[in-house]
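Novice: need a 3D model of the following:
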Amino acid sequence: MLLLAGLAAEAAPPEPANLHLASVNAAVALAGNDELLYDKNADRVVPIASVTKLMTALVVLRSGQPLDEWLTFLPRHREAPNNAYTRIRQGSELRRRDIIRIALMSSENFAAYTLARHFPGGYDGFVASMNATARELGMTSTTFVDPTGLSPLNRATAADLVRLVNAALEYPEIGEFSTTGYFTARFRKPRYDLAYGNTNVLVHRDSWGVGLSKTGYLSEAGRCLVMVSGMADQQVVTVLLDSFGTRSPLGDAGRVKRWLTTGSSGQVAGAAKAYEQRRNAAYASSADVEHAAVN
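Specialist: From the prediction side, this is the model:
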């Protein structure tokens, strides 16, 4: 990564004004470097939906808990903040490594919840560890209240998420699990299988060389995509938050890649621009309300 950063330093980066994205908030950086090549509202604190699960996986792996241990899917001890549909049967068991895998690649919420329930200190201890890890990484504008991302109160900035991604890159398992294309989870007690697919279609395209991936969606957060991929012969962190439509993050990823390669990204659709205007107005209104409450 240091070599890549050195190579990048030899050439002037593309002009940021030539990158146009549909995502309302975004950040682009070289992998292993927290300095941003591109910043679009990158310091705005916003809901991050299931991008949260990157921190969930990081906390588990940093704890050193055995990945081959079988964990039981316990009934929820509190109601989920949003719809938490799952095909997993309560009381069944799966190895911790496979629970992390389906939480990352397929955004399985019950899997992320289960990882927290089996953490030293329990669920509340896990959430506390998520926030402590964020502070340790310098994610000064980040707050977590649950391990799944179902709560819109899980909030961060695009710049903070670059720091999270770079920390996650230190654990090869996160890259492997999050970019698994398809996986069959084999449960026991009772024995049954469930097939999972990756929520990011770009992991199936060799030309992208995706090394880490996480998608997310809540109505409050919009469509989100955090990814490390090969662009212009470099490994690049792309953080896209609050995108318009299911295909918008993918289109934005393509625009970032084109910008790094040619210096120009092309334009975004009018509908996406209108969405951005509405969302920026909503963020401004929310900020005014919060400011008034403080004062």
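Novice: from here on, just use CA atoms for contacts and neighbour counts.
Specialist: Will do.
Novice: got a list of contacts for the top helix by length along the chain?
Specialist: In the chain, taking DSSP state H as the definition, the longest helix is helix 270-294. For helix 270-294, the surrounding residues in contact (C-alpha atoms under 8 Å, 6 or more residues apart in numbering) are 22-24, 244.
Novice: give the contact list for T114.
Specialist: Going by C-alpha under 8 Å, 6+ apart, T114 touches 71-74.
Novice: secondary structure element for it?
Specialist: Assessed by DSSP states H and E, T114 sits inside helix 109-117.
Novice: want to put them side by side, so please do this one too:
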Amino acid sequence: MLHAVVAGALVVAVGHGVAAAAPVATAPHGQLPWLTSEPEGVQAPGAALADGIAGTMLWSREANTPVPIASIAKVMTALVVITSGDLERPVTVPAEAIAYCVRFDGSTAGLSAGEAMSTREMLYAMMLPSGCDAAYTLADAYGPGVDGFIGRMNDTAHLMGLGATQFTDPSGLPTPDDYSTYSTPADLVALGLRAMSLPAFREVAGAQSYHLPAGPAHRDHVWRTTNQLLRDYPGTIGIKTGSTDAAGSCLLFETVRAGIPVIGVVLHSGPWSGAAARDDARRMLDWAYNPILAALPIH
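Specialist: Here you go, the predicted structure:
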């Protein structure tokens, strides 16, 4: 039994030595030797759990059903910005970024019009507190223009083979309507794998907080992550929360325990509470990891 469990763990950890951007392949439930049932108590109607190397699906629910994804859209925004290069490039917050947050009641990083900081710092402002003001600023700077940037987001999704994914806003806000930005659990696992393959993204997405001291062109800022799993679940290394009326509470997450990376997503775990998404993710991760950790001679 021990050999079967360890062998199964190794299948996940090293059995598919392909690039992190590889398409997600769905494996029959129970194919891996320690998976004998599905995780219990998961509330999300859309969810997926996969190994964090090749994206082989371990368990899913409505994996190919498109639904709103709220601020998980910021993962694609960060991916497009980071792959553009020059993360030390200065960017300035336009007045429209502030008006945009007010108009759509978006979460903010507390930025002010005219503040300037590096792209890298702006990524922390976008990813940790889920700053829609920062997302708008980056999209406006790297588009060029927000509409141009949204086109780049969709082009990237197309190139990645994310055929059931569409972006109409760099933050995932409900514009022009609640359902215009959407994706599927399977597509989001693939997006998460690609983003987490980038060291700059991993650094930002895995941070619990970031302090930007006051400088000549910006105020003092302290940003804290909205991802409760980073604080509460051992081995969590990212990546992004999301929440709107239509999307409910969402979480795209990755963990590494006993050297085994696992990536997953839950969509609409509850109406708003980030704790609901965290708890769904915890149930899924415990289901995958606990039999392995119990069998391995490590504590």
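Novice: for the two chains, what TM-score is obtained?
Specialist: Overlay of the two chains. TM-score (TM-score structural alignment, normalised by the length of the first structure): 0.81; 262 aligned residues with a C-alpha RMSD of 2.7 Å.
Novice: before we move on, the earlier item: the helix holding T114 of the first structure maps to which residues in the second structure?
Specialist: Under TM-score structural alignment, helix 109-117 of the first structure corresponds to residues 132-140 of the second structure.
Novice: for L138 of the second structure, see how far away the corresponding residue of the second structure for E170 of the first structure is.
Specialist: E170 of the first structure maps onto S197 in the second structure, with residues paired by TM-score structural alignment. The gap separating S197 of the second structure from L138 of the second structure is 21 Å, by C-alpha to C-alpha, to the nearest Å.
Novice: of the two, which one has the most company?
Specialist: Each of S197 of the second structure and L138 has its neighbours counted (other C-alpha atoms under 10 Å); L138 has more, 28 against 14.
Novice: show me what contacts the more buried one?
Specialist: 81, 91, 119, 122.
Novice: measure how buried the third one is and give me the count.
Specialist: Think T119 of the second structure. Residues contacting T119 of the second structure under the criterion other C-alpha under 10 Å number 24.
Novice: the last one now?
Specialist: Applying the criterion other C-alpha under 10 Å, we find 25 residues in the vicinity of M122 of the second structure.
Novice: could you find the counterpart of it in the first structure?
Specialist: In the first structure, M122 of the second structure lands on I99 (TM-score structural alignment).
Novice: please name every helix or strand in contact with the host helix or strand of A125 of the second structure.
Specialist: In the assignment (DSSP H and E), A125 of the second structure maps to helix 119-127. When contacts are defined as 3 or more C-alpha pairs under 8 Å, 6 or more residues apart in numbering; DSSP states H and E, helix 119-127 of the second structure packs onto helix 73-84, strand 90-92, helix 132-142, helix 199-205.
Novice: packed most tightly, which of those would that be?
Specialist: A comparison of those by mean neighbour count, using mean count of other C-alpha atoms under 10 Å, puts helix 132-142 on top with a mean of 27.
Novice: the helix or strand following that helix versus helix 73-84: what angle between them?
Specialist: Later in the chain than helix 132-142 of the second structure, the nearest helix or strand by DSSP H and E is helix 146-159. Put simply, helix 146-159 of the second structure runs at 90 degrees to helix 73-84, going by axes from the mean of the first three to the mean of the last three C-alpha atoms, to 10 degrees.
Novice: what kind of secondary structure is the residue nearest to V14 of the second structure when sequence neighbours are not counted in?
Specialist: Take V14 of the second structure and drop its neighbours on the chain: the residue closest to it by C-alpha to C-alpha, 6 or more residues apart in numbering is I53, 7.7 Å away. Secondary structure for I53 of the second structure, judged by DSSP: H, G, I helix; E, B strand; the rest coil, is coil.
Novice: you'd agree I53 of the second structure is up against P261?
Specialist: Yes - counting by C-alpha atoms under 8 Å, I53 of the second structure does reach P261; the two are 6.9 Å apart.
Novice: who's more crowded, those two?
Specialist: For I53 of the second structure versus P261, neighbours defined as other C-alpha under 10 Å are more numerous around I53 (23 against 19).
Novice: what does the more buried one correspond to in the first structure?
Specialist: The alignment partner of I53 of the second structure in the first structure, by TM-score structural alignment, is G32.
Novice: pull the contacting residues for that match.
Specialist: Per C-alpha under 8 Å, 6+ apart, neighbours of G32 of the first structure: 1-2, 166, 169.
Novice: of the residues you listed, which stay in contact in the second structure?
Specialist: With both residues aligned by TM-score structural alignment, their matches' C-alpha atoms under 8 Å, the contacts of these that the second structure also has are N166.
Novice: of the contacts of G32 of the first structure, which is the most crowded?
Specialist: N166 (19 neighbours).
Novice: name the nearest residue to it, ignoring sequence neighbours.
Specialist: G32 (5.3 Å).
Novice: the one you found and R163 of the first structure, how far apart?
Specialist: 9 Å.
Novice: coming back round to it: any idea how far the residue nearest to N166 of the first structure is from W70 of the first structure?
Specialist: 33 Å.
Novice: likewise for K40 of the first structure?
Specialist: To W70 of the first structure, K40 of the first structure is 42 Å away according to C-alpha to C-alpha.
Novice: same check, this time on L260 of the first structure
Specialist: For L260 of the first structure, the distance to W70 of the first structure - C-alpha to C-alpha - is 44 Å.
Novice: ok, A156 of the first structure next?
Specialist: 32 Å.
Novice: contacts only, for the most centrally placed residue in the first structure.
Specialist: Centroid-nearest residue in the first structure, with C-alpha atoms, centre = their mean: V51, separated by 2.7 Å. Residues near V51 of the first structure by C-alpha under 8 Å, 6+ apart: 149, 214-216, 224-226.
Novice: buried ones among the residues you listed?
Specialist: 149, 214-216, 224-226 (16 or more other C-alpha atoms under 10 Å).
Novice: can you find the partner of D169 of the second structure in the first structure?
Specialist: Under the alignment (TM-score structural alignment), D169 of the second structure pairs with D146 in the first structure.
Novice: so that match lies in a helix, does it not?
Specialist: No - per three-state DSSP, D146 of the first structure lies outside any helix segment and is coil.
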